[in-house]
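Participant: Here is my input; please provide its structure:
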Amino acid sequence: IHLQVRNMGREWAFDVGVVDRSGQEGVVRCSTFQKQPKLELGVPPHLLLPLSCPPSSSRPLTSWSTNSLNLPSLLPHFSSAALARADEDDEEPSPFSPAYKYNGGKMQVPSGTLSHVSYVKVYATCRLRIICFSEGGPQQRLSWEFQSHAADNA
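Facilitator: Model (predicted):
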């Protein structure tokens, strides 16, 4: 997934709902206020990742920046015990963190192969220009539609 945004100097986040081939759901949340990656075990589990953006400029016509995630490579992190333990160190939940109920049973997390993206949510205190998906991973050239937006910096 690729998002083209303009930083407005405020914190922002986006969620991507992912589903593996066995139907297990998870959420990848990238946010500018997240300092360390961590895993919140809940229904569905949330993989919280820090997001860094170029600083906003005092000029109103700054260039757009592209944030790209290779979603299939993130599925194994839903099973990371180290990331799940990182949550225990936090005193306060993040501003976008919902309260979860855990049944105490066996936690089902996405793993294996990515099947599809179920949704994308942008908590926009930034300017969002375009969201684009590609199947070839980070080395693949972006679509001509996305490149046409990237060429225009106004």
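
Participant: Could you use CA atoms for every contact and neighbour count after this?
Facilitator: Will do.

Participant: contacting residues around the helix or strand hosting Val27?
Facilitator: Assignment of secondary structure by DSSP states H and E places Val27 within strand 25-31. Here strand 25-31 makes contact (Cα atoms under 8 Å, 6 or more residues apart in numbering) with 11-19, 44-51, 78, 109-110.

Participant: In helices, which of these fall?
Facilitator: Among the contacts of strand 25-31, none falls in helices (DSSP state H).

Participant: Of these, which belong to strands?
Facilitator: Counted as lying in strands by DSSP state E, out of those, are Ala13, Phe14, Asp15, Val16, Gly17, Val18, Val19, His46, Leu47, Leu48, Leu49, Pro50.

Participant: Between all of those residues, which two are separated the most?
Facilitator: Val19 and Pro50 (21.2 Å; Cα to Cα).

Participant: next up, for comparison:
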Amino acid sequence: MKRVRIVRLSTFQKSARLKLPVRGKPTLLHLPLSFPMASESSHLLTAWTTVTLNLPSLMPHFSDMSMLGDDDDASRSLSTIAVGAFSHVSQEGPGADLPWEFQLYSDA
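Facilitator: Presented below is the predicted three-dimensional model:
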């Protein structure tokens, strides 16, 4: 059975947060992202930056109930969070739709 989970990184996110599935949308792990100040970096940052993630190390966070927000129903969480072991972790292939954020900058 395929279980879809999303990891999102945002500069405005102050702490890690787990968002439970709502209306068919998958569970979301929203993590804070910070960049070094321009004066601390040896090169200027561009609008696009590559971030390398070790996805298997993030999997335990999808079952961490302490990361649920105040608006998530704890009674609902037991049946919707990921529990157990995963056989593998993968990223969607090249045929997957681009996130809506990337479509903003597309010339197609």
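
Participant: that older thread, following superposition onto the second structure, what is the mean distance for the strand holding Val27 of the first structure?
Facilitator: In the superposition against the second structure, strand 25-31 of the first structure averages 0.4 Å from its aligned positions (mean Cα distance after the TM-score superposition for the first structure).

Participant: counterpart of the next helix or strand after that strand in the second structure, which residues?
Facilitator: Next along the chain after strand 25-31 of the first structure, taking DSSP H and E as the criterion, comes strand 38-40. The aligned range for strand 38-40 of the first structure in the second structure is 17-19, by TM-score structural alignment.

Participant: sorry, back to before: among the ones in strands among the contacts of strand 25-31 of the first structure, name the buried ones.
Facilitator: Listed as buried from those are Ala13, Phe14, Asp15, Val16, Gly17, Val18, Val19, His46, Leu47, Leu48, Leu49; burial here means 16 or more other Cα atoms under 10 Å.

Participant: Looking at these, which is nearest Gly104 of the first structure?
Facilitator: Minimum distance to Gly104 of the first structure across those is 16.8 Å, recorded for His46 (Cα to Cα).

Participant: ok, so what distance separates that closest one from Leu128 of the first structure?
Facilitator: 23 Å (Cα to Cα, to the nearest Å).

Participant: How about Pro37 of the first structure?
Facilitator: On the measure of Cα to Cα, Pro37 of the first structure and Leu128 of the first structure end up 24 Å apart.

Participant: Please compare those two by neighbour count and tell me which comes out ahead.
Facilitator: Higher neighbour count among Pro37 of the first structure and Leu128: Pro37, with 18 against 15, using other Cα atoms under 10 Å.

Participant: Could you check which residue of the second structure pairs with Val28 of the first structure?
Facilitator: By TM-score structural alignment, Val28 of the first structure lines up with Val7.

Participant: List the contacts of the nearest residue to Arg29 of the first structure once chain neighbours are set aside.
Facilitator: In this structure, Arg29 of the first structure finds its nearest non-sequential neighbour in Asp15, 4.4 Å apart by Cα to Cα, 6 or more residues apart in numbering. For Asp15 of the first structure, the contact set (Cα under 8 Å, 6+ apart) comprises Val27, Val28, Arg29, Cys30, Tyr119, Val120, Lys121, Val122.
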